[in-house]
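Asker: the amino acid sequence is not available; the structure is as follows:
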């Protein structure tokens, strides 16, 4: 009698959901429940909350640059994992394509680095 190959995946899924639910329920029961004004306020890095942001509600460009850099390197890792797994079957053409891809991402990284996009003020 053979076991279905999806049974271990289902078991880990149920185990993960069970662990998360148990953690939330147990810590809700045994955790401290001392509420005060600071805990009930919204969190803004220790600054008193205000109805409008200090700069007139504008978000700094550095925020968007950081988000785009994260997406670029996240997409790079998404493409590198399948390549690493199937490297034996892909051959020389795929190796050249992956080298070109990494070079293109490195050029973008170097450009952002030279422009000061990685420095925080």
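Answerer: Here it is on my side, so go on. Only a predicted model underlies this, so the values are computations on that prediction, with no experimental measurement involved.

Asker: hey, let's count contacts and neighbours off CA atoms from now on
Answerer: Fine.

Asker: any idea how far residue 61 is from residue 67?
Answerer: For residue 67, the distance to residue 61 (CA to CA, to the nearest Å) stands at 10 Å.

Asker: then residue 70?
Answerer: 14 Å.

Asker: ok, residue 106 next?
Answerer: Counting by CA to CA - residue 106 and residue 61 are separated by 22 Å.

Asker: ok, now residue 93?
Answerer: Remark: distance between residue 93 and residue 61 (CA to CA) = 39 Å.

Asker: the more surrounded of residue 106 and residue 61?
Answerer: Taking neighbours as other CA atoms under 10 Å, residue 106 and residue 61 compare with residue 106 leading, 13 against 10.

Asker: how about the helices in this structure?
Answerer: For the chain, the helices defined by DSSP state H cover 7-30, 37-40, 61-85, 87-90, 92-114.

Asker: next up, a structure to set beside the first:
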């Protein structure tokens, strides 16, 4: 009885797949539409092509300052909950670290956009 049910389920599944293939609107198989899309790179080319280091650095800078926003916003909300001196020292130290980082990036000329 179990084998009969499994066979029947498999047959129904295959029939439904076959019917969906027959009546589908996509008849023409295009290489571009069938290939996976990965960030604009062609998956059929070698993966060891030269990559723009400037793009990578700008991405890292963006992530750093995105995390900075997620640190600063709760600090503003917690101003009333924490001792003012502790809050002040913490916020100033975070700001000094970020300012030193931005001066380092500026000194290394990582913020120059070259096209």
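Answerer: Good, I have the coordinates. Because the structure is a prediction, the values reported are computed rather than measured.

Asker: quick revisit: with distance to residue 120 of structure 1 added, can I get the helices of structure 1 in JSON lines?
Answerer: Compiled in JSON lines, the helices of structure 1 are given as follows (distance: least, CA to CA, whole Å):
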{"stretch": "helix 7-30", "distance to residue 120 of structure 1": "36"}
{"stretch": "helix 37-40", "distance to residue 120 of structure 1": "28"}
{"stretch": "helix 61-85", "distance to residue 120 of structure 1": "8"}
{"stretch": "helix 87-90", "distance to residue 120 of structure 1": "38"}
{"stretch": "helix 92-114", "distance to residue 120 of structure 1": "12"}
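
Asker: between those, which one is nearest to residue 53 of structure 1?
Answerer: Distance to residue 53 of structure 1, taken as CA to CA, is lowest for helix 61-85 among the helices of structure 1, at 14.8 Å.

Asker: could you give the angle of that closest one to helix 92-114?
Answerer: Orientation check (axes from the mean of the first three to the mean of the last three CA atoms, to 10 degrees): helix 61-85 of structure 1 against helix 92-114 gives 160 degrees.

Asker: in structure 2, what range does helix 61-85 of structure 1 match?
Answerer: Using TM-score structural alignment, helix 61-85 of structure 1 corresponds to residues 53-77 of structure 2.

Asker: over to stretch 11-24 of structure 1?
Answerer: Stretch 11-24 of structure 1 maps onto no residues of structure 2, going by TM-score structural alignment.

Asker: off-centre distance for that stretch?
Answerer: Here stretch 11-24 of structure 1 is found 21 Å from its chain centre; the criterion is CA atoms, centre = their mean, to the nearest Å.

Asker: how about stretch 78-91 of structure 2?
Answerer: Worked out by CA atoms, centre = their mean, stretch 78-91 of structure 2 lies 33 Å from the chain centre.
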